[in-house]
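Trainee: Next comes the sequence, and after it the predicted model I'd like to discuss.
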Amino acid sequence: MNIVCAETVLAGTPAFQTLGTCTVLPDRAITSDHLQNTDALIVRSKTSINAELLTGTPVQFVGTATAGTDHLDIPWLEQHNIRWCAAPGCNANSVAEYITAALLSLTQTSPFTLHKKTIGIIGCGHVGQALIKKARALNLRILQNDPPLAAQNPTEKYYPLHTLLNEADIITLHTPLTHHGSWPTAHLANFPFFQELKPSALFINAARGGICDYDAWLHAHQQAHLTTSIIDVWDPEPHIRPDCIQQAQLATPHIAGHSFEGKFNGTLACYHALCQHLNHPPTWQPESHMPPPQHPHLEIDAATFSTEEALLHHIVQATYPIQRDDTALRALQPLDEIERAQQFDLLRKTYPLRREFNATTVHLRNATEATEHKIHALGFNLEL
């Protein structure tokens, strides 16, 4: 069994070498020539899977260790009887924690506050549902928009898009990138979208770059109809536009889903799918590859913080200092286009360890019961 694994697949070698010979290659460098003696291919989103790559190869299994599948030509794979798998929901909690960290960061670096705010969540699949839990923990009013889910579940409370755009103080995108069907999402956030957006609303895109028309987004900022944005995904990537980086209040290099758990879950999903495809019992022991968090324990005296938002921000940024990612991306602005693209990929490839909130235990003193509940609901372990 010969397996080719993209180098950004976390723990790819120890996982897949239990099933055969595993060759690791740079994601964007994988070509048809590399696959002439390959049975299975494991990738992430930087590798496009299509006829050009696979025609004339013996590849019979393709796995992507990501939730998104827009880099896979699924109709072609199925037409040629090539088994494929993805990892839906693998990084949903990671993205929800990213948005939690971003919102709390803004409360400390700008006049923004979460008090009495409404969040409009566009796309209520795995990530949307994970974010709803965090939003409830932060006492945000929640408006959900998801036409496909609304059609399947007419009794659930979903709102039309115009309601979210007119009422929400925070608009965040969490749809897949689709170009066809009844509800295509490509350039969903376009000129009319931003024109209808509530003045002073905060806009977030941590889904897919192509869901947003960034020319329309820039125009909305230039016209002062939109003043604050958090952007993690860009169009195009990796050739990101410096004018877009400059305009965003918080700009990060497509790493919202890059917690250790988020990437690890993707690898695990592909591993189990390949085991099933081969009718091979899983023998890899993933627990041995779980690193300790940077801060397994936090000692917090709530009485030393002037506001609850400051307290929550302190706890969250101790586990995920999101401004670090913003600083790293902004450092790419002066570079030429080719070097900027290379460094963008490098930021993602060499992303530092980030464990999720539930890897940290907070030892809390002098907090109200409501604050204790919020910290626990955000995902932290709590000791009083």
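Mentor: Arrived safely. Numbers count the residues shown, from 1 in each chain.
Trainee: CA only for contacts and neighbour counts going forward, please
Mentor: OK.
Trainee: I figured residue 167 hits residue 118, correct?
Mentor: Yes. Taking contacts as C-alpha atoms under 8 Å, residue 167 lies within contact range of residue 118: 7.4 Å.
Trainee: Return the residues in contact with residue 371.
Mentor: Neighbouring residues of residue 371 by C-alpha atoms under 8 Å, 6 or more residues apart in numbering: residue 308.
Trainee: Assign it to helix, strand or coil.
Mentor: helix (DSSP: H, G, I helix; E, B strand; the rest coil).
Trainee: separation between it and residue 100?
Mentor: As judged by C-alpha to C-alpha, to the nearest Å, residue 371 and residue 100 stand 15 Å apart.
Trainee: On the three-state scheme, the residue positioned nearest the centre of the chain is what?
Mentor: With distances taken as C-alpha atoms, centre = their mean, residue 257 lies nearest the centre of the chain, 3.2 Å away. Following three-state DSSP, the label given to residue 257 is coil.
Trainee: ok, it - contacts?
Mentor: For residue 257, counting by C-alpha under 8 Å, 6+ apart, the contacting residues are 91-95, 98, 263.
Trainee: Farthest pair within those?
Mentor: Spatial extent of the contacts of residue 257 (C-alpha to C-alpha) is set by the pair 98 and 263 at 14.1 Å.
Trainee: Run a quick neighbour tally on residue 339.
Mentor: Applying other C-alpha atoms under 10 Å, we find 13 other residues in the vicinity of residue 339.
Trainee: now do the one 4 residues further on
Mentor: Here the neighbour count serves as a burial measure; for residue 343 (other C-alpha under 10 Å) it reads 20.
Trainee: how close does it sit to residue 239?
Mentor: 10 Å.
Trainee: Check residue 361 too.
Mentor: 39 Å.
Trainee: swap in residue 312?
Mentor: In this view, residue 312 and residue 239 are 35 Å apart by C-alpha to C-alpha.
Trainee: before we move on, what about residue 106?
Mentor: Distance from residue 106 to residue 239, by C-alpha to C-alpha: 27 Å.
Trainee: can you map out the strands along the stretch 201-350 of the chain?
Mentor: Secondary structure of the stretch 201-350 of the chain (DSSP state E, counting those that start in this stretch): strands located at 202-205, 228-231, 250-251, 297-301.
Trainee: err, the stretch 51-200 of the chain, not the other one
Mentor: Applying DSSP E, counting those that start in this stretch to the stretch 51-200 of the chain gives strands spanning 61-64, 83-85, 118-122, 141-145, 170-173.
Trainee: Switch those strands over to a markdown table; also include mean neighbour count and distance to residue 210.
Mentor: Converted to a markdown table, these look like this (neighbours: other C-alpha atoms under 10 Å; distance: least, C-alpha to C-alpha, whole Å):
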| stretch | mean neighbour count | distance to residue 210 |
| --- | --- | --- |
| strand 61-64 | 25 | 19 |
| strand 83-85 | 20 | 22 |
| strand 118-122 | 24 | 15 |
| strand 141-145 | 21 | 19 |
| strand 170-173 | 24 | 11 |
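Trainee: structure B:
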Amino acid sequence: MGDRPRVFVARRIPDDGLQPVSQACEAEIWPDELPPPRDVLLRSIAGCDGVLTLLTDRVDAEFFDAAGPQLKVVSNYAVGFDNIDIPEATRRKVPVGNTPGVLTDTTADLAFALLMAAGRRVAEGDRYVRQGRWKTWGPMLLLGHDVHGSTLGIVGFGRIGQALARRASGFGMQILYHDVNRLPPEVEEPLSATFVPLDELLARSDFVSLHVNLTPDTEHLMNAERLRQMKPTGVLVNTSRGPVVDHDALFEALRDGVIFAAGLDVTEPEPLPPSHPLLTLDSCLVVPHIASASRATRGKMAEMAAANLLAGVRGERLPTPVNPEVYERG
């Protein structure tokens, strides 16, 4: 046991990744459904060669100090890495891995599911039946908005945004997009996607779906002013990061009929407290950050996270490093 790398796995992940880690390493695996408390996390990583983290685990200078100078790798079980101080990891020459690419289609599936469910009031209809309120067919009952033939505005046209556009094309939707830079024609044309300024996208779209990274520029990107630019029949979908939307402004916009509905996979904070005002609104559909939650995708994520962890503890280059510059320094 002594010559095997010591690793800490901050949550139980699918066996696709857990088994190879357990076989190759002296692995401590946090068994609870909730993440380890901060003090427990810091104690558990002391002396470890590698740590497999989740978005709920803050990886910063305190983390690296607690782990010690022998730490060789942090492998994040996510495509995002908002929880990690990447410059600090790089300064300490610790490679960080993530799980890109594998989430693309599964996340796009969930975004489109939220779009349809919010626009057609699916969750609200389910509650209506379960509450015993369904008495007869009604010509004005739970009227929503058509998805087919409508206009979809995609904010952030990377892998997931483009995958959502492919799904929308099957519904005959007109596709507008906005990104920091316009994409080349070979990307736009197969998707029949039109680049427009953000203000125009918000004004013209029936559905707006957010697929941006969380940066200082995108924090509260959807604030009160931008929500007012949307149609009163508009539906907002967020599967990117919770802080991209100002939740207080969203509550007011939904309550006052500024927009029609919202579908959120991510919130600020996470989890969203049961007492949050958004949860008092039938027009706001919230699910618990499950965009990647298919068995196949979570299994592939586990494989990738394990591959990064094992490569790191062996002193090999990570298959998917976030900070490849660590390999360029002497």
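Mentor: Alright, I've got the coordinates. Treat the numbers as computed from the prediction; the structure is a model and nothing was measured.
Trainee: Fetch the TM-score of the aligned pair.
Mentor: Once superposed, the chains reach a TM-score of 0.77 (TM-score structural alignment, normalised by the length of structure 2), with 276 aligned residues with a C-alpha RMSD of 2.3 Å.
Trainee: what's near enough to touch the aligned partner of residue 148 of structure 2 in structure 1?
Mentor: In structure 1, residue 148 of structure 2 lines up with residue 115, judged by TM-score structural alignment. Residue 115 of structure 1 makes contact with 139-140, according to C-alpha under 8 Å, 6+ apart.
Trainee: now do 10 Å
Mentor: By C-alpha atoms under 10 Å, 6 or more residues apart in numbering, the contact set of residue 115 of structure 1 is 138-141, 309.
Trainee: what stretch of structure 2 does stretch 300-307 of structure 1 fall on?
Mentor: Across structure 2, nothing matches stretch 300-307 of structure 1 (TM-score structural alignment).
Trainee: Equivalent analysis for stretch 133-143 of structure 1, please.
Mentor: Alignment of stretch 133-143 of structure 1 against structure 2: residues 166-176, by TM-score structural alignment.
Trainee: buried set for that stretch?
Mentor: Using 16 or more other C-alpha atoms under 10 Å as the test for burial, stretch 166-176 of structure 2 gives 166-169, 173-176.
Trainee: Centre of the chain to that stretch, how far?
Mentor: 22 Å (C-alpha atoms, centre = their mean, to the nearest Å).
Trainee: Also stretch 242-262 of structure 2?
Mentor: With C-alpha atoms, centre = their mean, you get 19 Å for stretch 242-262 of structure 2.
Trainee: okay, it sits on what stretch of structure 1?
Mentor: Counting by TM-score structural alignment, stretch 242-262 of structure 2 falls onto residues 209-229 of structure 1.
Trainee: End to end on that stretch, go ahead and measure it.
Mentor: Span of stretch 209-229 of structure 1 from end to end, C-alpha to C-alpha: 14 Å.
Trainee: show me the residues around the nearest residue to residue 248 of structure 1 once chain neighbours are set aside that make contact.
Mentor: Counting by C-alpha to C-alpha, 6 or more residues apart in numbering, residue 229 is the residue found nearest to residue 248 of structure 1 once chain neighbours are left out, at 5.2 Å. The contact partners of residue 229 of structure 1, by C-alpha under 10 Å, 6+ apart, come to 170-172, 201-205, 217, 221, 247-251.
Trainee: again, only this time at 8 Å
Mentor: Residue 229 of structure 1 sits next to 202-204, 247-250 when contact means C-alpha under 8 Å, 6+ apart.
Trainee: Next one: it from residue 235 of structure 1, what distance?
Mentor: Taken as C-alpha to C-alpha, the span from residue 229 of structure 1 to residue 235 of structure 1 is 15 Å.
Trainee: got it, and residue 308 of structure 1?
Mentor: For residue 308 of structure 1, the distance to residue 235 of structure 1 - C-alpha to C-alpha - is 36 Å.
Trainee: what's around the alignment partner in structure 1 of residue 88 of structure 2, how many residues?
Mentor: Counting by TM-score structural alignment, residue 88 of structure 2 corresponds to residue 76 in structure 1. By other C-alpha under 10 Å, 14 other residues sit near residue 76 of structure 1.
Trainee: And for residue 185 of structure 2?
Mentor: If you count neighbours by other C-alpha under 10 Å, residue 185 of structure 2 ends up with 12.
Trainee: May I ask you to name the longest helix in structure 2?
Mentor: As assigned by DSSP state H, the longest helix anywhere in structure 2 is helix 295-313.
Trainee: distance between that one and the chain's centre?
Mentor: Using C-alpha atoms, centre = their mean, the offset of helix 295-313 of structure 2 from its chain centre is 17 Å.
Trainee: Run through the neighbouring helices and strands of that helix.
Mentor: In terms of contact count using 3 or more C-alpha pairs under 8 Å, 6 or more residues apart in numbering; DSSP states H and E, helix 295-313 of structure 2 is assigned the packing partners helix 15-24, strand 50-53, strand 73-76, strand 96-97.
Trainee: Any idea which of these gets closest to residue 311 of structure 2?
Mentor: Nearest to residue 311 of structure 2 among these is strand 73-76; the distance by C-alpha to C-alpha comes to 8.5 Å.
Trainee: Tell me roughly how far the closest one lies from structure 1 on average.
Mentor: Once superposed with structure 1, the aligned residues differ from strand 73-76 of structure 2 by a mean of 0.5 Å; criterion: mean C-alpha distance after the TM-score superposition for structure 1.
Trainee: What's residue 76 of structure 2 aligned with over in structure 1?
Mentor: Using TM-score structural alignment, residue 76 of structure 2 lines up with residue 64 in structure 1.
Trainee: Just confirm that match contacts residue 46, I think it does.
Mentor: No. With contact defined as C-alpha under 8 Å, residue 64 of structure 1 and residue 46 do not form a contacting pair (10.1 Å).
Trainee: Quick one: the helices in structure 2, in order.
Mentor: For structure 2, applying DSSP H gives helices covering 15-24, 38-44, 61-67, 86-91, 104-119, 122-130, 159-169, 185-191, 198-204, 224-229, 247-255, 295-313.
Trainee: out of those, nearest to residue 216 of structure 2?
Mentor: Per C-alpha to C-alpha, nearest to residue 216 of structure 2 of the helices of structure 2: helix 86-91, 15.4 Å.
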